[in-house]
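Undergrad: Predicted model follows, preceded by the sequence.
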Amino acid sequence: MGHEHSHAHDHGHGHEHSHANIDTADARKRVAIAAFLTFGFMIAEVVGGVVSGSLALLADAAHMLTDAGSLALAWLGFKLAERPADDRRSFGWARFKILAAFVNGITLLALAAWICFEAIQRLVSPEPVMGSVLMGVAVVGLLVNIIAFYLLHGGDQEDLNLQGALWHVAGDLLGSVAAIAAALVIMFTGWMPIDPILSMLVALLIIVAGVRITRKSAHILIEGVPSGLEPADIKADLEANIENAEEVTHVHAWALTEQKPLVTLEVVARENVCLDTLRLAVKARLKEHFGVSHATVEVRKPVQ
């Protein structure tokens, strides 16, 4: 009977952690600056929205308020992700930023629902809007949002937490464009329904982003299989390309974050094979072919 096992848990993280920390620090800085810009201009939009009577402006101000909170949450996610692992959290706090992305996705959906509700109310009971005030505030808002969007767009676009922050700012940018368009229509035609109508169009775009980010982050949180790491494909590839692997079983693939896929599996070795050599071969194949540098591979002899 052969129950001899070779079991190892290889982190292979030396270079990866250094690179990740640099990326995280850069993203955290970008998010912090965007949060200050967003919160500062939000105050101006509230004043402008109240004075002009524009729902587009007030909706954008509400969006920017939630965005300031969401950007602060994203910043916290990056900050906690930098903390090292400890006895109670063997993977550290890396997944907190995925949780932050999930919360940001939900707030995008809630915000879009509120904008749509208010817009319908305005369509039923139209209210006058001061086009000139709306235009002035919206133009300044557009400039602020372009700066914030540029800052965030320069970061790592594979990072879901940064994507969530970016889409919040993109929603603000679209809101400013909608407010400018509404101001032009009101100033030249006096047609007030354009204000809530454009607000609803922006809300629909926000919904698309909210659904996408919520779905992706939720998939990671429930430890769904990352794209390109289907267990059946891993099993077939290893059995076909690792010469001394008799069978590959118990394959599990999930992700700590969108950039850190994890795999565990068991390999049954052929007769008279060095288990450690086989284990290293399997890990090398996983890293080279599937991009997995964090894998737990258990190798055992065949049952006699």
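TA: Yes, it's here.
Undergrad: switch to C-alpha atoms for all contacts and neighbour counts from now on
TA: Will do.
Undergrad: which residues touch stretch 199-215?
TA: Under the contact criterion Cα atoms under 8 Å, 6 or more residues apart in numbering, stretch 199-215 has outside partners 55-56, 59, 101-109, 111-113, 115-116, 119, 160, 163-164, 167-168, 171, 174-175, 178-179.
Undergrad: neighbours around D87, how many?
TA: 7 (other Cα atoms under 10 Å).
Undergrad: ok, and for the one helix or strand G48 maps to, which residues are buried?
TA: Using DSSP states H and E, G48 falls within helix 14-52. For helix 14-52, burial by neighbour count (16 or more other Cα atoms under 10 Å) applies to 24-32, 34-35, 37-39, 41-42, 45-46, 48-49, 52.
Undergrad: Give the next helix or strand downstream of it.
TA: helix 55-81.
Undergrad: Which SSE is immediately downstream of that following helix?
TA: Next element after helix 55-81 (DSSP H and E): helix 96-124.
Undergrad: so what does that next one touch, helix or strand wise?
TA: Helix 96-124 sits against helix 55-81, helix 160-189, helix 194-221, with contacts defined as 3 or more Cα pairs under 8 Å, 6 or more residues apart in numbering; DSSP states H and E.
Undergrad: Next, format those as JSON lines and append distance to E247 and mean neighbour count.
TA: Listed next are the helices and strands packed on helix 96-124 as JSON lines, based on distance: least, Cα to Cα, whole Å; neighbours: other Cα atoms under 10 Å:
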{"stretch": "helix 55-81", "distance to E247": "37", "mean neighbour count": "25"}
{"stretch": "helix 160-189", "distance to E247": "36", "mean neighbour count": "24"}
{"stretch": "helix 194-221", "distance to E247": "28", "mean neighbour count": "21"}
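Undergrad: next up, a second structure to put side by side with the first:
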Amino acid sequence: MSAGHSHGEVRAGHEKKLWIALALTTSFMVAEVIGAFITGSLALLSDAAHMLTDSTALAISLVAIQIAKRPADRKRTFGYARFEILAAAFNAMLLFMVAVYILYEAYQRIKTPTEIQSTAMLIVALIGLAVNLVSMRLLMSGSNESLNVKGAYLEVWSDMLGSLGVIGAALIIRFTGWIWIDSIVAAAIGFWVLPRTWVLLKESMNILLQGVPDGIDIAEVELRIRAVKGIEDIHDLHIWALTSGKNVMSAHLVVQHSSGGEQEILTEVTRLMSDEFHIDHTTLQIENSEFHAGLAENEGMQH
């Protein structure tokens, strides 16, 4: 009883910290966009786009927590976990367009520099750094207990680097007058966001297309299943993910006619998939080897 109660408290604590971090990050993102237009700094606008990734990551983490509370029903027999992936895919496409725009604008400004208010730019960037540090402090402890919180923590940590870049650009402009450095920092942040955006989109599309989850070698899975005593063959093997970290497998297992112990085989394969491949939802169908051979022979005669 005490262990279950503790776990509930930890999860509630994670949710509260995520809400606070989301409120801080989103509020400052809006302020940073306004500051970018007031100061004329493209680097600030680029950092605001990066903070959009943080806000979305935090929001997706909160959505995942809420979804986890909803049971499956007759219309959504697997539950609502895939909503998290749809949100992530939308986020990736939006960020890709924003990053391309920033890179284009940086190119235009290098050709035609615009005046930048470095003092206001520096003040806004320093506030942004403070927001990132507070958010990191909030999420640090939970990052070791929850993958959701860890993902959000890493997003905020990476955005802190963007804030440091903007601060550096503001200081250089203030003391040297090199306005072009603003476009260079903006482009650097844009190039920093693009690869991460591509990875997010690629992973999201792989899940939506029911591809084999990253980190799982389907050939290795098949090899390990064939090594289980009593199994002669395996076919119709499918492995996919409902959402990140929630893997599913289905397969037909051909067993020896005289082996018996089908339940033991099912138990062993299920345990093997969970322990070695982190596949916790398996659907297995047992087929008799003689019956399977007869089906194959009939199909061969028909062809």
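TA: Okay, I see it. Since the structure is predicted, the reported quantities are computational estimates derived from the model, not experimental observations.
Undergrad: Superposed, what's their TM-score?
TA: The TM-score (TM-score structural alignment, normalised by the length of structure 2) is 0.81; 286 aligned residues with a Cα RMSD of 3.0 Å.
Undergrad: how far away is the residue most central in space within structure 2 from E105 of structure 2?
TA: The centroid of structure 2 falls nearest to L200 when counting by Cα atoms, centre = their mean (6.1 Å). Applying Cα to Cα, to the nearest Å, the value for L200 of structure 2 to E105 of structure 2 is 24 Å.
Undergrad: nearest to N145 of structure 1, of the helices and strands packed on helix 96-124 of structure 1?
TA: Counting by Cα to Cα, N145 of structure 1 lies closest to helix 160-189 out of those; the figure is 5.2 Å.
Undergrad: what's the angle from the closest one to helix 55-81?
TA: Helix 160-189 of structure 1 runs at 170 degrees relative to helix 55-81, counting by axes from the mean of the first three to the mean of the last three Cα atoms, to 10 degrees.
Undergrad: Specify the angle between helix 160-189 of structure 1 and helix 194-221 in degrees.
TA: Going by the same axes, to 10 degrees, helix 160-189 of structure 1 makes 170 degrees with helix 194-221.
Undergrad: I figured P226 of structure 1 was touching W254, is that so?
TA: Yes. Using Cα atoms under 8 Å, P226 of structure 1 is in contact with W254, at 5.9 Å.
Undergrad: Which neighbours do those two have in common?
TA: In contact with both P226 of structure 1 and W254: 220, 261, using Cα under 8 Å, 6+ apart.
Undergrad: Tell me which of these two has more neighbours.
TA: Set side by side, P226 of structure 1 and W254 show more neighbours around W254, with 23 against 20, by other Cα under 10 Å.
Undergrad: aligned partner of that one in structure 2?
TA: Using TM-score structural alignment as the criterion, W254 of structure 1 maps onto W240 of structure 2.
Undergrad: what's the answer for S54 of structure 1, then?
TA: Aligned by TM-score structural alignment, S54 of structure 1 pairs with S41 of structure 2.
Undergrad: My guess is that match contacts P113. True?
TA: No. S41 of structure 2 is not in contact with P113 according to Cα under 8 Å; the separation is 10.6 Å.
Undergrad: between the two, which one's more packed in?
TA: S41 (26 against 16).
Undergrad: Not counting its neighbours along the chain, what's nearest the more buried one?
TA: I116 (5.9 Å; Cα to Cα, 6 or more residues apart in numbering).
Undergrad: Tell me how many other residues surround that neighbour.
TA: 22.
Undergrad: how close does the equivalent of it over in structure 1 get to A181 of structure 1?
TA: Using TM-score structural alignment, the equivalent of I116 of structure 2 in structure 1 is V129. Here V129 of structure 1 is placed at a distance of 13 Å from A181 of structure 1 (Cα to Cα).
Undergrad: And H153 of structure 1, by the same measure?
TA: 24 Å.
Undergrad: whereabouts in structure 2 does stretch 92-101 of structure 1 align?
TA: Counting by TM-score structural alignment, stretch 92-101 of structure 1 corresponds to residues 79-88.
Undergrad: and that stretch, how far apart are its ends?
TA: 17 Å.
Undergrad: Could I get the buried residue list for it?
TA: 79-88.
Undergrad: Could you name the residue of structure 2 that is farthest from its center?
TA: M301 (49.0 Å).
Undergrad: so which helix or strand takes in that one?
TA: helix 289-302.
Undergrad: Tell me how far that helix lies from the chain's centre.
TA: Going by Cα atoms, centre = their mean, to the nearest Å, the spacing between the C-alpha centre of helix 289-302 of structure 2 and its chain's C-alpha centre is 44 Å.
Undergrad: Likewise for stretch 203-216 of structure 2?
TA: Per Cα atoms, centre = their mean, the centroid offset for stretch 203-216 of structure 2 relative to its chain is 12 Å.
Undergrad: do stretch 108-120 of structure 2 as well
TA: The answer for stretch 108-120 of structure 2 is 35 Å, by Cα atoms, centre = their mean.
Undergrad: Next, the distance between the ends of that stretch.
TA: First-to-last distance for stretch 108-120 of structure 2 - Cα to Cα - comes to 23 Å.
Undergrad: coming back round to it: quick one: buried residues of the helix or strand harbouring the match of W254 of structure 1?
TA: Assigned by DSSP H and E, W240 of structure 2 falls within strand 231-243. Neighbour counts over strand 231-243 of structure 2 (16+ other Cα under 10 Å) mark 231-234, 238-243 as buried.
Undergrad: Turn those residues into JSON lines, columns for distance to L208 of structure 2.
TA: Compiled in JSON lines, the buried residues of strand 231-243 of structure 2 are given as follows (distance: Cα to Cα, whole Å):
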{"residue": "I231", "distance to L208 of structure 2": "32"}
{"residue": "E232", "distance to L208 of structure 2": "32"}
{"residue": "D233", "distance to L208 of structure 2": "29"}
{"residue": "I234", "distance to L208 of structure 2": "25"}
{"residue": "H238", "distance to L208 of structure 2": "14"}
{"residue": "I239", "distance to L208 of structure 2": "13"}
{"residue": "W240", "distance to L208 of structure 2": "9"}
{"residue": "A241", "distance to L208 of structure 2": "8"}
{"residue": "L242", "distance to L208 of structure 2": "8"}
{"residue": "T243", "distance to L208 of structure 2": "9"}
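Undergrad: Fine by me, we can end here.
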